[in-house]
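**Q** Here is the input, now give the coordinates:
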Amino acid sequence: MKQRTLKKSVEIVGIGLHKGVPVKMRLEPLPENSGIVIYRSDVGVTIPLKKEYVVDTKMATVLGKDGVVVSTIEHLLSAVYAYGIDNLRIVLDNDEIPVLDGSASGYCMLIEEAGIAELEASKKAIKIKKEVVVETEDGKKVSLKPSDRIVYDFEIKFSHPAIGTQKFHFDYSIEEYKENISKARTFGFLHEVQYLRSIGLALGGSMENAIVLDETKILNPEGLRYEDEFVRHKILDAIGDMALLEYTLIGEYDAIAGSHHLNHLLTKKLYEDKDNYEIIDLEEANSEAVIFEMAYAKESV
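**A** Model prediction:
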């Protein structure tokens, strides 16, 4: 199995979630073994997609280098990672990825518009060999476990009557990602939005790009895209955060009330011990390559 990039460059203009200002974004093909990088064209700084460059995880996953940051990267990276793209340059003229409709479906359409090209170099993956767990005293937990498949299991528990306890099990394929994960929107509570705006954040947030809830109900007139849209979006976020592993994951991701912060700690902890994982070449590892051949089989790119 070969590394992947885009067939051509594609460009969009959208609004940043937190600053609410227009952002021009262009996705550009890169040659084999280049990895994924983000280029801030307004200041001339390139930030590699590596866990070492994560500078904030409170409201979103934020990368930074030399005092330059790029925020809210997880929705775009979720789509890029799900489509198995290994080499890509993301060019921005501001410090946020455009939020689009608060999901990853627009990024899927952008990737499909560009098309996917296979390169000559073989694709590599990171295979989990030992369970790695990060948990907090209040019961929040994220883990990576050995598996011959690519699986995401997530559980959330909210006291809000419109959410409650939700669980979702996702067996990875591009087609399943497009249909069951990519369309799930980010969500927030009205009182939190009001506070965030008071400190200069969430200025671009609206019911056009997020599910908004008051104390008892969903405020969006169109309602939900899925009955359990909230937990599906959490999986969308987790896939984006796992892109910081730098290689396609083979294993099982499990979470109970996971977050960007816990996901970042998990990627760091995984790499602390080389016995936790193995980097495999998918040209040589036939059984693992079959996983991806099956996962990519129905893609319409």
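
**Q** going forward, measure contacts and count neighbours with C-alpha atoms only.
**A** OK.

**Q** tell me what the helix ranked longest in the chain is packed against?
**A** The longest helix of the chain (DSSP state H) is helix 229-242. Applying 3 or more CA pairs under 8 Å, 6 or more residues apart in numbering; DSSP states H and E, one finds that helix 229-242 contacts helix 74-82, strand 150-157, strand 165-171, helix 260-271.

**Q** got the angle for the third one vs strand 150-157?
**A** Relative orientation of strand 165-171 versus strand 150-157 (axes from the mean of the first three to the mean of the last three CA atoms, to 10 degrees): 180 degrees.

**Q** here's the other one to compare against:
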Amino acid sequence: MKRKTIQNSFTLSGIGLHTGTISKITVKPMPDEHKGIIFIKNDIEIKADVKNVLTTKRSTTLGIKDQSIKTTEHLMSAIFALEIDDLYIIVEGDEIPILTGSAEPFCDALKKAGIIEKEGEKEFFVIDEIFEFKVEETGSEFICMPSEYFEARALIDFKSPVVNKQFAEILDIRTFCEEYAPCRTFGFFSEVEELLDQGLIKGGNLDNAIVIADKKLSDEDIKRFSKKLNIDKIDMEEEGILSTIPLKYPNEPARHKLLDFMGDIALMGMPIKGRIIAKRPGHYANIEFAKFLKQKAVKQKKLKGLPKYDPTNEALFDIYDILDHLPHRYPFLMVDKIIEMGEDYIVGIKNLTFNEQLFQGH
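**A** The predicted structure is shown next:
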């Protein structure tokens, strides 16, 4: 499968969620080089890679030297889902614009720019065995298993009567832009109010975010919150949900968590073939998991083409079966067991132990 970039450049601008200032990004094709996704800020190149993650507090921040870019996850999720490998992203400002609080504007802009193939083959990280990864600090768990395509499921569990346990699942990455990208970021009332009091999330509003009540809200609570957002009046359209736009899906928070997860693991730097179940994902846990996947990908690349041998698997023929088939005896019995057979090949194992003649005298 060929690598992909875009055909035409495009620019998006808007307010930043955390800084409240206007940011602009210009996304450009990378037709010739195979450098991956490269952010550029003040002429400094910052590769979209887990090694360049500076912090995961409230969003994922990439940086190098004295340059940093906040809130990369929504843009990266769109790039990952559209299977784009190489881009330049010039950033003017301190963060990626929040826009609608989702990945939808990025999906739309990337598709409109034209996604094209280029020279060079994609290199996938292939999940070829079942394994799991836990992040004790957050109680997060990631379970991986083989699949021919990328599939993912996110399970969330919040102590809230409104959003308690939810899950979202993507089985076909081609459905991302329509069914997952529009889902907005969210936060809980108590947490959001505290951040507003601290002068943070200056670009947040009820158009680009969902606020979920984590306690019973009085009229006074809502009135006070409205004032902090400079809104005349907030109506609670759905039980426990503060937003100017109705929920797009009953499980919109879980879908957004899946969106964030995809944007974060994109920083491992390779497309993935495999199924991942993410329990209680979050930026910190996602990035720790992405680091783990990258280590496995490096190891997989080193072992590419080499036969895999699991000593715990039962042999097709053990030493006694071989003795029944061959007239040879020690020391000319050169095979101890047969582990695999095909139409035109046989894989056998010979154990080298200290009693072998080649070791005598050493």
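
**Q** where does the TM-score land?
**A** Once superposed, chain against chain, the TM-score is 0.87 (TM-score structural alignment, normalised by the length of structure 1); 278 aligned residues with a CA RMSD of 2.0 Å.

**Q** related to what we said a few turns ago, go through the helices and strands packed on helix 229-242 of structure 1 and name the closest to Phe292 of structure 1.
**A** Ranking these by proximity to Phe292 of structure 1 (CA to CA) places strand 150-157 first, at 9.3 Å.

**Q** Show me what the closest one is packed against.
**A** Using 3+ CA pairs under 8 Å, 6+ apart, strand 150-157 of structure 1 sits against strand 165-171, helix 229-242, strand 248-256.

**Q** what's in contact with that strand?
**A** For strand 150-157 of structure 1, the external contacting residues (CA atoms under 8 Å, 6 or more residues apart in numbering) are 163-172, 231, 234-235, 249-258.

**Q** Of those, select the buried ones using a PyMOL command.
**A** Buried members of the contacts of strand 150-157 of structure 1, defined by 16 or more other CA atoms under 10 Å, are picked up in PyMOL with:
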select buried, resi 163+166+168+170+172+231+234+235+249+250+251+252+253+254+255+256+257+258
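
**Q** need the contact list for the spatially most central residue of structure 2.
**A** By CA atoms, centre = their mean, structure 2 has its centre lying nearest to Ile265, at 2.4 Å. By CA under 8 Å, 6+ apart, the residues touching Ile265 of structure 2 are 286-287, 289-290.

**Q** can we see that at 7 Å?
**A** 286-287, 290 (CA atoms under 7 Å, 6 or more residues apart in numbering).

**Q** Equivalent analysis for Ser105 of structure 1, please.
**A** 178, 182-183.

**Q** which of those has the most neighbours?
**A** Per-residue neighbour counts (other CA atoms under 10 Å) across the contacts of Ser105 of structure 1 peak at Ser182, which has 26 neighbours.

**Q** That residue reaches Ser103, doesn't it?
**A** Yes: the pair Ser182 of structure 1 / Ser103 is scored as a contact, 6.1 Å apart, by CA atoms under 7 Å.

**Q** neighbours around the closest residue to Asp171 of structure 1 other than its chain neighbours, how many?
**A** Nearest residue to Asp171 of structure 1, sequence neighbours excluded (CA to CA, 6 or more residues apart in numbering): Val151, at 4.8 Å. Number of residues near Val151 of structure 1 (other CA under 10 Å) recorded here: 19.

**Q** Against Arg275 of structure 2, how distant is the alignment partner in structure 2 of Leu236 of structure 1?
**A** Matched across to structure 2, Leu236 of structure 1 falls on Leu259, judged by TM-score structural alignment. As defined by CA to CA, to the nearest Å, Leu259 of structure 2 lies at a distance of 15 Å from Arg275 of structure 2.
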